[in-house]
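Colleague: what shape does this take:
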Amino acid sequence: MNTISVFAKTILPLSQTFVRDHILGIQNFPVEVLTCRNSEPSRILPMSAVEMGGNRREAWLSALTGRVNKDASEVLDRSSLVHAHFLTDAAFVYAATSRRQIPLVVTAHGFDATAYRSARLRERTGIISEFRRKSIIDYASSIICPSNYIADCLEFESNVPRGKLDVIHNGVADRFFNHPLSATNPNCLFVGRLVEKKGCHHLLAAWAPVHRQHPDAVLHIIGTGPDEKALKEAARPLGGSVLFHGAKPHEFVEAMIVKARVVAVPSSRARTGDNEGLPIICLEAMAAGKPLVCFRQGPLLETIREGASGLFAKEGDALDLADKIGFFLASQEVSHQYGKSARERALAKFTLNAQMKNIEAVYKRILYAEA
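Modeller: The predicted structure follows:
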């Protein structure tokens, strides 16, 4: 039986639910998990992740030479295919994989595909990632992209051959489709890291006019990040109408999605080039029957059907964003109608089961070709 080894550099940040869903969603192959650092295995995954190196020096040595410890070597020797998450992080498993001539699949997610080279080099592991980038692209049997936008970025900005790119959307778990459609309270929800590309600063600028029109409305912000202090300062004049919750486990996020009347995803491309791949919060909100308000840009154009399951605002326009959010806060009935359409679209295009079948089809294509 062909074994798939899934590599994630760290197991597992709260924000990377898509990696967890991928590991748990593989149905027709035995699965092993490789990592450079296993932070909280018992809380995140039911199986153990094998560390390739217990410290930064060992991880870099593995990236440069392909030499790994005994446990990781045994996992690789059992592996028929390695699937690495993030084109940048694949540098830490590429050498060990290519030395053994194991087929490699890489999923690009966002920063790793869209950020400019200068920005990628500034990252903590940027030097080794850039050193290996072309070799990884050349060696990989497939680079999976969560949106056509990411595929376009890799083709036109990183010169990846289109035939090597497989567009497979992120997927949403079945349980989200079972939640009630309507929310009685006029709540707006934002979920994401507090960084430039997520656009929370645009949302706070929009919230002042929203709050004047809907004084009972509350904006809930879930997430943390380097911009948190500045965003809290910007929100101070808005008083109790804006609540920062910090980083929260996925169960809390799911409960807040259910309570929201509208979910705002004001992401846009950052000055570093960094942009979204396909935000999981979009898919989870749609499946839970919540309308989305997004900026009209990039991968967000592949999520909602405008005028049916959500609305687009002009990118960077806080007043337009406020108008679109207020449209849903003003009417529970309208929110319900759009939410129903959003759920239907998520069911048709973004179920986790369907996307996992597509990923497994890529595995079979590669493995049968190797055979």
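
Colleague: all contacts plus neighbour counts: C-alpha atoms, from now on.
Modeller: Fine.

Colleague: helices of the stretch 251-371 of the chain, start to end?
Modeller: Applying DSSP state H, counting those that start in this stretch to the stretch 251-371 of the chain gives helices spanning 280-287, 318-329, 332-349, 352-370.

Colleague: output the contacting helices and strands for the second one.
Modeller: On a contact count with 3 or more CA pairs under 8 Å, 6 or more residues apart in numbering; DSSP states H and E, helix 318-329 meets strand 187-191, helix 200-213, strand 262-265, strand 292-295, strand 310-313, helix 332-349.

Colleague: please give the structure of this sequence too, so both can be compared:
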Amino acid sequence: MSQSRRVGWVYPAFGHSAHDDEDASYGHPAHRGFADAVDADPLLFSPVSVGPLSGTLVEDVLAASRSSFPERDVYVLENADAVYASPVIKRAFPDATVVLLAAHNVFGLESYDFDADLLPKALVRKTDRYLDAKLVRALVRRYVDGVLAVSEFVADHVRSFAPRTPVRPVHPYVQPEVADRLDDASADLGANRAITVCEARDHKGVDMLVEAWPAVRRQVPDATLHVVGVGHPDEYEETPGVEVHGFVEDLTAELTASSLYVHPARVDAFGVTVTEAMRAGVVPMVTETTGSFPLVADVSDELVVEPTPEAIAEGVVEFFSRSAGEREALSETARDLADPFVADVQREAFVDSFRDVLGAVERGESA
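Modeller: Below you'll find the predicted structure:
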């Protein structure tokens, strides 16, 4: 994007290899596309060692406080972890505009389920996430000038704790090479086969989906669930009909062998895998606490469920009870609705929202 403003994109150093490899990629791939669209320079926290406190807010705070950033006119913060850099930036460059790209971390993990953790880990983890969310929200209110939220769901949440901050929605997209493969694929709509794709994280809610599966099998005995992604426990396979695949390089075969994609999140900002599945013609089902739920509701209201094992089971059974014609109609609708979630469309929309939120900041407008 041709513009007079110099833009820096602030990434936390944790989990990124950029300090060891100048060509490394970091941040969400769609976010990197957004950064490119506004000609942003990548700026990283300096890494710190905090021993057993690694992965807690202590690491975020120390890394931010010990970092320095080159002068830019606009700083975009890559999700909530980077919000700890906002006071450092504002003290150094008080006239700069600070914009948060808000995704799932902005919710705070105090709203997630920690039953799988044993004491004292559960208490430490829950306390850390609770305090992290409180601090991030306070910093957003004080130091962040505007917010770009990756869904209306996230935007509404940000407005709830920062009502005077301008907020504009943006949407992540399916990577071009992935979109090309999925657009040429066809889902097996006759199979009573469901799939979910994600890393093993509390907020993704896969444990609830596995817990729901015995109830599904009681009504649909041949129903199978395929869990794809790193970190999921092998114990999931003790549940009849559940298979754990681990990491899969190309999801096309796994997706197209399925008729239903389930995203059972307790809280998720958007869920790009939902639009990936839709591009392949796999019918999506999501919880009402998943940011892409308005898109899925446009396929069918019945495909948006409460984030509980009981509601998830009921939704899966309802879909598997549909006729071949009904499944085909839902599949075609899903494909059509996923069509705009590609790089060129969403990067252009991001530029518009970026300019819009900067204009709102300059005019002193609120959310």
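
Colleague: what's the closest of the helices and strands packed on helix 318-329 of structure 1 to Cys36 of structure 1?
Modeller: Minimum separation from Cys36 of structure 1 across these (CA to CA) falls at strand 187-191, 27.1 Å.

Colleague: in structure 2, which residues correspond to the closest one?
Modeller: Using TM-score structural alignment, strand 187-191 of structure 1 corresponds to residues 193-197 of structure 2.

Colleague: strands of the stretch 1-150 of structure 2, start to end?
Modeller: All strands of the stretch 1-150 of structure 2, identified by DSSP state E, counting those that start in this stretch, fall at 7-11, 41-44, 74-78, 97-102, 146-149.

Colleague: ranking those by burial, who's on top?
Modeller: strand 146-149 (a mean of 28; mean count of other CA atoms under 10 Å).

Colleague: mean per-residue distance, that strand versus structure 1.
Modeller: For strand 146-149 of structure 2, the mean deviation from structure 1 after alignment is 1.4 Å (mean CA distance after the TM-score superposition for structure 1).

Colleague: sorry, back to before: buried residues, the match of strand 187-191 of structure 1. List them.
Modeller: 193-197 (16 or more other CA atoms under 10 Å).

Colleague: residue contacts, the equivalent of His157 of structure 2 over in structure 1?
Modeller: Using TM-score structural alignment, the partner of His157 of structure 2 in structure 1 is Cys153. Taking CA atoms under 8 Å, 6 or more residues apart in numbering, we find Cys153 of structure 1 in contact with 113-114.

Colleague: check Asp356 of structure 2 too.
Modeller: Arg168.

Colleague: would you check how far apart it and Val170 of structure 2 are?
Modeller: Asp356 of structure 2 sits 11 Å away from Val170 of structure 2, taking CA to CA, to the nearest Å as the criterion.

Colleague: ok, now Arg335 of structure 2?
Modeller: Applying CA to CA, the value for Arg335 of structure 2 to Val170 of structure 2 is 20 Å.

Colleague: burial measure for Val299 of structure 2, as a count.
Modeller: A count of neighbours around Val299 of structure 2, defined by other CA atoms under 10 Å, yields 24.

Colleague: let me fix that: Asp188 of structure 2
Modeller: 18.

Colleague: quick check: which element contains it?
Modeller: Secondary structure from DSSP states H and E places Asp188 of structure 2 outside every helix and strand.

Colleague: now for the alignment partner in structure 1 of Val99 of structure 2: which residues touch it?
Modeller: Structural correspondence for Val99 of structure 2 with respect to structure 1 (TM-score structural alignment): Val105. Contact partners of Val105 of structure 1, counting by CA under 8 Å, 6+ apart, are 81-84, 140-144.

Colleague: give the aligned equivalent of Ala297 of structure 2 in structure 1.
Modeller: Under the alignment (TM-score structural alignment), Ala297 of structure 2 maps onto Arg305 of structure 1.

Colleague: test my guess that Tyr143 of structure 2 contacts Lys90.
Modeller: Yes. Under the criterion of CA atoms under 8 Å, Tyr143 of structure 2 makes contact with Lys90 at 6.9 Å.

Colleague: of these two, who's got more company?
Modeller: A direct count of neighbours by other CA under 10 Å for Tyr143 of structure 2 and Lys90 places Tyr143 higher, at 21 against 16.

Colleague: show me the contacts for the match of Ala297 of structure 2.
Modeller: Arg305 of structure 1 makes contact with 311, 342, according to CA under 8 Å, 6+ apart.

Colleague: now do it against Met286 of structure 1, distance only.
Modeller: The gap separating Arg305 of structure 1 from Met286 of structure 1 is 11 Å, by CA to CA.

Colleague: what helix or strand is Val160 of structure 1 on?
Modeller: Under DSSP H and E, no helix or strand contains Val160 of structure 1.

Colleague: count of residues packed around the nearest residue to it once chain neighbours are set aside?
Modeller: Nearest non-adjacent residue to Val160 of structure 1, counting by CA to CA, 6 or more residues apart in numbering: Leu154, 5.6 Å away. When neighbours are counted by other CA under 10 Å, Leu154 of structure 1 registers 22.

Colleague: wouldn't Leu154 of structure 1 be in contact with Ala113 here?
Modeller: Yes. If you go by CA under 8 Å, Leu154 of structure 1 and Ala113 touch, sitting 5.9 Å apart.

Colleague: which residues are contacting stretch 154-161 of structure 1?
Modeller: So stretch 154-161 of structure 1 is contacted by 113-114, 137, 162 (CA under 8 Å, 6+ apart).

Colleague: need the longest helix for structure 2.
Modeller: Secondary structure assigned by DSSP state H gives helix 121-143 as the longest helix of structure 2.

Colleague: list the buried residues in that helix.
Modeller: Across helix 121-143 of structure 2, burial judged by 16+ other CA under 10 Å covers 125-126, 128-134, 136-137, 139-141, 143.

Colleague: contacting residues around Ala354 of structure 1?
Modeller: Taking CA under 8 Å, 6+ apart as the test, what Ala354 of structure 1 contacts is Gly171.

Colleague: hang on, the earlier thing: helix, strand, or coil at the match of His157 of structure 2?
Modeller: The local conformation at Cys153 of structure 1, judged by DSSP: H, G, I helix; E, B strand; the rest coil, is helix.

Colleague: kindly provide the distance from it to Val105 of structure 1.
Modeller: 18 Å.

Colleague: end-to-end on stretch 170-182 of structure 1?
Modeller: One end of stretch 170-182 of structure 1 sits 25 Å from the other (CA to CA).
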